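J.: Got a predicted structure plus its sequence, pasted below:
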Amino acid sequence: MIKLKSFILSLVISTSFISPLVHASSTETHEKITPKVIFFDVNETLLNLDNVGKSVSKALGGRDELVPFWFTTMLHYSLVSNETGEYHSFAEIGIASLEMIAKQQNIDLTPEQAKTAVLTPFRDLAPHSDVVEGLKRIRALGYKMITLTNSSDAGIAAQLKNSNLAQYFDGSLTVQNLQTFKPDLKVYQWAEKEMKVAPEDAMLIAAHAWDIAGADKVGWKTAYILRPGKALYPLADKPDLTGKDLIEIAKQLEADAK
């Protein structure tokens, strides 16, 4: 009984020391995020790729399970392009990746069919349901808003026009001008120079962990949209803001602007 009382007493004493520390930690002041320029990724971040997925699946004989494999293959070979210095547009890499997977799976697919399956839906994508409200709210805060994508100049122009999102942005930057794909750090550094903004005054909003990791590495603030099926890369630093959609990100920016 004496030992039990001693244990309880020591637990109470230790808890009395720990409690203030826990309280202090929970009431830490949040660093306000107030960038001068906000860069936006577009595909998946703003625009819904469901139609692309359906088109690619149809081209692959209805094999829905191959669609994520196609997208990661496209990303993989964009990085191969970075390393070899042989640039092809993101659309060209997407078409080539689709042809590769069709051959690997013994699915009959002509180059023209692959081109149609990728290009037709990619140029005419609808925004996610949260995007218009989210963009309006961020726009109201007075930030300069720029798209920064792996698409071509013509590709992003068509996408923004067809989705009716062009009105919310002050400009667009694409890797076509640099011929190097994100998340190569040179892309983010080039973008900040183009916009004449210091790294600490730049922010990226994206739904891709690899994109967030690249922007963070050059000193940008980052906001991650946790779209369904997405997850953060555990070995990278956590983003400054996280939300399930753009509206949640906008609300956090509004709170920081007060």
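T.: Yep, it's here. Residues are numbered from 1 along each chain as shown.
J.: alpha carbons only for contacts and neighbour counts from here, please
T.: Fine.
J.: quick one: contacts for the spatially most central residue of the chain?
T.: In the chain, the residue lying closest to the centroid (CA atoms, centre = their mean) is residue 206, at 2.4 Å. Going by CA atoms under 8 Å, 6 or more residues apart in numbering, residue 206 touches 40-42, 45, 212, 223-225.
J.: if I look at residue 212, how far off is residue 218?
T.: From residue 212 across to residue 218, the span is 10 Å (CA to CA, to the nearest Å).
J.: Over to residue 180?
T.: 16 Å.
J.: same question, residue 30
T.: As judged by CA to CA, residue 30 and residue 218 stand 22 Å apart.
J.: before we move on, what about residue 94?
T.: According to CA to CA, residue 94 and residue 218 sit 27 Å apart.
J.: Check residue 96 too.
T.: 31 Å.
J.: Comparing the two, which residue is more hemmed in?
T.: residue 96 (20 against 15; other CA atoms under 10 Å).
J.: Surely residue 35 and residue 199 touch.
T.: No. Judged on CA atoms under 8 Å, residue 35 makes no contact with residue 199 at a distance of 9.4 Å.
J.: Could you list the residues in contact with the helix or strand encompassing residue 223?
T.: In this assignment (DSSP states H and E), residue 223 forms part of strand 221-225. Strand 221-225 has contacts (CA under 8 Å, 6+ apart) with 33, 35, 45, 200-209, 212, 215-216, 239-246, 249.
J.: follow-up on the earlier one: and which of the contacts of residue 206 is nearest residue 189?
T.: Closest approach to residue 189 among those (CA to CA): residue 212, at 13.9 Å.
J.: Doesn't the closest one lie inside a strand?
T.: No. Residue 212: not assigned to a strand; according to DSSP: H, G, I helix; E, B strand; the rest coil it is helix.
J.: Neighbours of it, how many?
T.: Neighbours around residue 212, by other CA under 10 Å: 30.
J.: coming back round to it: who wins on neighbours among the contacts of residue 206?
T.: When neighbours are taken as other CA under 10 Å, the top entry among the contacts of residue 206 is residue 212 (30 neighbours).
J.: gap between that one and residue 135?
T.: In terms of CA to CA, residue 212 sits 19 Å off from residue 135.
J.: Do a quick rundown of the helices in this protein.
T.: Counting by DSSP state H, the chain has helices at residues 2-26, 50-59, 67-84, 90-104, 111-122, 131-139, 153-162, 185-194, 209-217, 246-257.
J.: Now tabulate those helices in CSV and tack on distance to residue 174.
T.: Shown next, in CSV, are those (distance: least, CA to CA, whole Å):
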stretch, distance to residue 174
helix 2-26, 41
helix 50-59, 20
helix 67-84, 14
helix 90-104, 11
helix 111-122, 16
helix 131-139, 20
helix 153-162, 6
helix 185-194, 9
helix 209-217, 14
helix 246-257, 21
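J.: Please compare the first structure with the one that follows:
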Amino acid sequence: MPHVADVDTVVFDAYGTLFDIEDENWAPADVVRTMRRKQLEYTWLLSLMGHYQDFPTLTRRAIEYAKALYDEYNVDVENVMRRLVHLQAFPDVEIGLKRLGDGRRLAILSNGHPDDLEQLCIHAGLRARFEWLISAHEVRIYKPAPAVYRLALERTGTPRDRLLFVSANSWDVAGAGASGLRAAWVNRTGDPPQPVGGEPEVVVRDLEELAAELE
């Protein structure tokens, strides 16, 4: 197995890895958690059923579900949709990307819609860090389907053994590993490992620690 530092291209998940989608500043905590849970459930359900709807559509439906469940909060669906393309990056991201991008090419591979990924990166001042913004929308199926992870190899042209996929979502790491990608798990919350799927090559607390592993 290659040493973890033997990497030419680092490919990041977006939501929960670079951008804090569970920040409670944009909605009450109950709404945030429910929206995120349903958002992921809808991607998995559609993929298993062989159907596809774009990520903004699923996100809107997840917000509407949360609004119906917690009607006491009077959730403004349109406001939440706007806020979701202006999420804050985690505190370690800017410095971590700077270090990880020293001599390496960087990309994002996300379930998010291409337009939303562009807006997220521009808002956070990170767009120049990434050579590619790669979306599951291109193959009309969501992670952890293998077709999505193959996009990272196809779009970047990086040999499989020289590419590292990075996610804070353990299910995403499991999917990437099962698809044959080298993977790093940014375990921000100290969760136990997933018992199914591929295993991460390295587990870190944040991107700065990952950068240290690759130096």
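T.: Cool, got the structure. What you see is a predicted model, and the numbers here were worked out from it, not measured in a lab.
J.: Would you tell me which one of the contacts of residue 206 of structure 1 comes nearest to residue 145 of structure 1?
T.: Of all those, residue 145 of structure 1 sits closest to residue 40, with 7.4 Å by CA to CA.
J.: contacting residues for that closest one?
T.: 145-149, 204-206.
J.: One more: residue 226 of structure 1?
T.: Here residue 226 of structure 1 is in contact with 207, 242-245 (CA under 8 Å, 6+ apart).
J.: go again using 7 Å as the cut-off
T.: 207, 243-245 (CA atoms under 7 Å, 6 or more residues apart in numbering).
J.: just residue 54 of structure 2 next, same as before
T.: Listed by CA under 7 Å, 6+ apart, the contact set of residue 54 of structure 2 reads residue 137.
J.: Check the gap between residue 189 of structure 1 and residue 121 of structure 1 for me.
T.: Plainly put, residue 189 of structure 1 is 31 Å away from residue 121 of structure 1 if you go by CA to CA.
J.: ok so, going back, list buried residues within the contacts of residue 226 of structure 1.
T.: Using 16 or more other CA atoms under 10 Å as the burial test, the contacts of residue 226 of structure 1 include 207, 243, 245 as buried.
J.: you'd agree residue 31 of structure 2 is up against residue 66?
T.: Yes. Residue 31 of structure 2 is within contact range of residue 66, at 5.5 Å (criterion: CA atoms under 7 Å).
J.: one step back: let's have the contacts of residue 226 of structure 1 in JSON lines, adding distance to residue 158 of structure 1.
T.: Shown next, in JSON lines, are those (distance: CA to CA, whole Å):
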{"residue": "207", "distance to residue 158 of structure 1": "21"}
{"residue": "243", "distance to residue 158 of structure 1": "28"}
{"residue": "244", "distance to residue 158 of structure 1": "27"}
{"residue": "245", "distance to residue 158 of structure 1": "24"}
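J.: now, which of the residues you listed sits nearest residue 7 of structure 1?
T.: The nearest member of these to residue 7 of structure 1, counting by CA to CA, is residue 243 at 43.4 Å.
J.: got a list of what the aligned partner of the closest one in structure 2 touches?
T.: Alignment note (TM-score structural alignment): residue 243 of structure 1 maps to residue 204 of structure 2. With contacts defined as CA under 7 Å, 6+ apart, residue 204 of structure 2 is in contact with 185-187, 210.
J.: Distance-wise, check residue 103 of structure 2 relative to residue 7 of structure 2.
T.: Residue 103 of structure 2 is 10 Å from residue 7 of structure 2, by CA to CA.
J.: residues near residue 91 of structure 2, how many?
T.: Residue 91 of structure 2: 14 surrounding residues under other CA under 10 Å.
J.: residue in structure 1 matching it?
T.: Residue 91 of structure 2 maps onto residue 129 in structure 1, by TM-score structural alignment.
J.: Out of the helices of structure 1, which is the most enclosed?
T.: Across these, averaging neighbours per residue (mean count of other CA atoms under 10 Å) puts helix 209-217 on top, at a mean of 22.
J.: which residues in structure 2 does that one align to?
T.: Residue span in structure 2 matched to helix 209-217 of structure 1, by TM-score structural alignment: 170-178.
J.: Give me the aligned partner of residue 160 of structure 2 over in structure 1.
T.: That one, residue 160 of structure 2, aligns with residue 199 by TM-score structural alignment.
J.: Return the residue of structure 1 aligned against residue 141 of structure 2.
T.: Using TM-score structural alignment, the equivalent of residue 141 of structure 2 in structure 1 is residue 180.
J.: List the contacts of that match.
T.: 82, 187.
J.: what's the spacing between it and residue 81 of structure 1?
T.: According to CA to CA, residue 180 of structure 1 and residue 81 of structure 1 sit 8 Å apart.
J.: And the residue in structure 2 sticking out farthest from the centre, how close does it get to residue 44 of structure 2?
T.: Residue farthest from the centre of structure 2, counting by CA atoms, centre = their mean, is residue 72 at 30.4 Å. Plainly put, residue 72 of structure 2 is 29 Å away from residue 44 of structure 2 if you go by CA to CA.
J.: go on, residue 8 of structure 2?
T.: 30 Å.
J.: repeat for residue 67 of structure 2
T.: 21 Å.
J.: go on, residue 59 of structure 2?
T.: Using CA to CA, we find residue 59 of structure 2 at a distance of 13 Å from residue 44 of structure 2.
J.: Next: residue 197 of structure 2.
T.: 15 Å.
J.: about what we covered before: of the contacts of residue 204 of structure 2, which is the nearest to residue 118 of structure 2?
T.: residue 186 (22.5 Å).
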